[in-house]
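Q: Let me see the structure of the following:
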Amino acid sequence: MLDQAFRQTRAWHEAGVPLKVAVNLSARQLWHSGVADRIVEVIERTGVDSRYVELEITESVMGQDPQHMESVVQSFHTAGYSIALDDFGTGYSSLSRLKSLPIDTLKIDRSFVDGVPGDNDDDAIVVATVQLAHSLGLRSLAEGIETQAQCDWLRAQGCRYGQGFLFSKPVTAEEIADLYFREALCRDA
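A: All right, here's what the predicted structure looks like:
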């Protein structure tokens, strides 16, 4: 599956679509001995530049064996790949562990995004998470954005990145290039 994702990324780049690919790494993948070396080898074999790769690891997986996971994340970082901590706010990350990991992006879990704007608790959690990310020099990305009101509110809080049905339903690899060129055409018009 990883090989296919990175081969597709290379094909997009060759077609003039310089997209960054984010790949979720499962707990099972991350527990294999030498996993970081194997994943780096797959990426390098496909010829994708490390600037265009983000590896996503869930917060809950990070807490299962912190020393092992820290080693894996450090290996990815050393190889030049950006790391996203997925589903942030749903696991048991300590703030001291968060500051010691070479994380680039905090992905705010959709369970908090669902309630914004308007749910005081969700609003407070999202604002605090965005501020935490910015204070640590990280990107904040909101998951599960479904309405323009959510998008506008998140942007006003300083969250510059998002994903969800507001932007697009899931699409095939073939449709991605079409979307990219259509959006580029609209931006340039």
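Q: alpha carbons only for contacts and neighbour counts from here, please
A: Fine.
Q: roughly how far apart are Phe88 and Val61?
A: With the distance defined as Cα to Cα, to the nearest Å, Phe88 ends up 11 Å from Val61.
Q: Tell me which of those two has more neighbours.
A: Between Phe88 and Val61, counted using other Cα atoms under 10 Å, the more crowded position is Phe88 (25 against 21).
Q: I am assuming the more buried one contacts Leu106, so please confirm or correct that.
A: Yes - counting by Cα atoms under 8 Å, Phe88 does reach Leu106; the two are 6.3 Å apart.
Q: mind listing the helices for the protein?
A: Counting by DSSP state H, one finds helices in the chain at the ranges 2-14, 27-31, 35-46, 59-62, 66-78, 95-100, 110-113, 120-135, 148-156, 173-188.
Q: closest one to Leu141 among those?
A: Comparing these by their distance to Leu141 (Cα to Cα), the top pick is helix 120-135, with 8.4 Å.
Q: What is the closest one packed up against?
A: The elements that helix 120-135 packs onto, with contact taken as 3 or more Cα pairs under 8 Å, 6 or more residues apart in numbering; DSSP states H and E, are strand 105-108, helix 110-113, strand 139-142.
Q: Of all the residues in it, which ones are buried?
A: By neighbour count on 16 or more other Cα atoms under 10 Å, the buried set for helix 120-135 is 122-123, 125-127, 129-134.
Q: Return the member of the residues you listed nearest to Asp37.
A: When those are ranked by distance to Asp37 (Cα to Cα), Ala133 comes first, at 28.1 Å.
Q: quick one, what contacts that closest one?
A: Under the criterion of Cα atoms under 8 Å, 6 or more residues apart in numbering, the contact partners of Ala133 comprise 105-106, 139-140.
Q: and Trp31, how many neighbours?
A: The number of residues packed near Trp31 is 15, by other Cα under 10 Å.
Q: quick one: it from Asp87, how far?
A: In this structure, Trp31 and Asp87 are separated by 19 Å, where distance is defined by Cα to Cα.
Q: and what of Asn24?
A: From Asn24 to Asp87 the distance is 11 Å (Cα to Cα).
Q: compare with the first, here's sequence two:
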Amino acid sequence: MKTVFAYIMHWSVIAAGHFKFLRPVIRKGNDIIASLAYKTYLKHGEAGWDKFWIPAMTKFGEIRAPYIKKVMNIDVNDPAQIGRFHDFEDPIFGVTGHWEMTEDGHPLRVETGCELCDHIMKITNGKGCPAFCEKVVYALEMGTGTAMNDTYYVEIDGLLAGGDDSCRFIHKLKTTNTSSSSEA
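A: Just a heads-up that it's a prediction; the model follows:
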């Protein structure tokens, strides 16, 4: 079921990339997914996502990576290039943002608006649920990035769903010297 879900997500996002009139449908679908995941969270905590949501989103990332790599002409040895999956998905998902660099030279995606985060804030009565992005969205991003380069990783440094003024995703590659440092 997870794989079927992942393929449905993948093909629907591709369709919405080609046909803009489908984007509101995708965004409503994302709202439904977030609502279902939040209900799971209320009942079982973060561990409730382990059986379906995290593996399904990881699989979605793995499935979509080759397509995004091809259409975006991504250099898989550059974390800034790998992170360009945001540039592919953000217009489809209703996310606004821009690119910056961290002080130590890593590519940083700053997302200043997100329809899904707006929905999360609505269904939580303004409390937010940063764990959704920290776990479920993170699984999608890691699934996508590591399918392109197994040394890729992303760090989250701020979330709209947690009340921050932006979501901040730092894209990195592990170096061969140590797994704790990275190259830009």
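Q: Could I get the TM-score for this pair?
A: Scored against TM-score structural alignment, normalised by the length of the second structure, the superposed chains reach a TM-score of 0.31; 87 aligned residues with a Cα RMSD of 4.6 Å.
Q: before we move on, the earlier item: want to throw the helices of the first structure into a markdown table with distance to Val53 of the first structure?
A: Supplementary listing: those in a markdown table, determined by distance: least, Cα to Cα, whole Å:
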| stretch | distance to Val53 of the first structure |
| --- | --- |
| helix 2-14 | 9 |
| helix 27-31 | 17 |
| helix 35-46 | 9 |
| helix 59-62 | 19 |
| helix 66-78 | 10 |
| helix 95-100 | 21 |
| helix 110-113 | 22 |
| helix 120-135 | 20 |
| helix 148-156 | 24 |
| helix 173-188 | 16 |
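Q: what about Ala37 of the second structure, neighbour count?
A: For Ala37 of the second structure, the tally of surrounding residues (other Cα under 10 Å) stands at 19.
Q: That one and Met57 touch, don't they?
A: No - because the distance of 11.6 Å does not satisfy Cα under 8 Å, Ala37 of the second structure is recorded as not touching Met57.
Q: Would you map the helices across the second structure?
A: 2-18, 23-44, 53-72, 79-82, 85-93, 115-123, 130-131, 138-148.
Q: Could you dump those into a markdown table and include distance to Cys167 of the second structure?
A: Putting the helices of the second structure into a markdown table (distance: least, Cα to Cα, whole Å) gives the following:
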| stretch | distance to Cys167 of the second structure |
| --- | --- |
| helix 2-18 | 21 |
| helix 23-44 | 17 |
| helix 53-72 | 19 |
| helix 79-82 | 16 |
| helix 85-93 | 12 |
| helix 115-123 | 10 |
| helix 130-131 | 10 |
| helix 138-148 | 12 |
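Q: and Lys174 of the second structure, which of the ones you listed is closest to it?
A: In terms of Cα to Cα, the element of the helices of the second structure nearest to Lys174 of the second structure is helix 79-82, at 9.9 Å.
Q: tell me what the closest one is packed against?
A: Packed against helix 79-82 of the second structure, as judged by 3+ Cα pairs under 8 Å, 6+ apart, are the following elements: strand 167-174.
Q: For burial, what's the neighbour tally of Thr122 of the second structure?
A: Rather than Thr, residue 122 of the second structure is Lys. That count, for Lys122 of the second structure with other Cα under 10 Å as the rule, works out to 12.
Q: gap between it and Lys43 of the second structure?
A: Separation of Lys122 of the second structure from Lys43 of the second structure (Cα to Cα): 18 Å.
Q: again with Asp118 of the second structure
A: 22 Å.
Q: what does Gly97 of the second structure give?
A: Gly97 of the second structure sits 33 Å away from Lys43 of the second structure, taking Cα to Cα as the criterion.
Q: So the two - more neighbours on which side?
A: Set side by side, Gly97 of the second structure and Lys43 give different neighbour counts by other Cα under 10 Å, the larger being at Gly97 (18 against 11).
Q: Now do the same contact list for the closest residue to the more buried one other than its chain neighbours.
A: By the measure of Cα to Cα, 6 or more residues apart in numbering, the closest residue to Gly97 of the second structure outside its immediate chain neighbours is Glu111, 4.0 Å from it. With contact taken as Cα under 8 Å, 6+ apart, Glu111 of the second structure is in contact with 95-98, 166-168.
Q: doesn't Glu100 make contact with Ala80 of the second structure?
A: No - when contacts are counted by Cα under 8 Å, Ala80 of the second structure is not listed as touching Glu100 (10.1 Å).
Q: Neighbour count for those two, which is higher?
A: Neighbours around Ala80 of the second structure and Glu100, counted as other Cα under 10 Å, are more numerous at Ala80. The numbers are 22 against 14.
Q: So the more buried one versus Ile92 of the second structure, what's the distance?
A: Taking Cα to Cα as the criterion, Ala80 of the second structure is separated from Ile92 of the second structure by 20 Å.
Q: got it, and Glu141 of the second structure?
A: Per Cα to Cα, Glu141 of the second structure is found 15 Å from Ile92 of the second structure.
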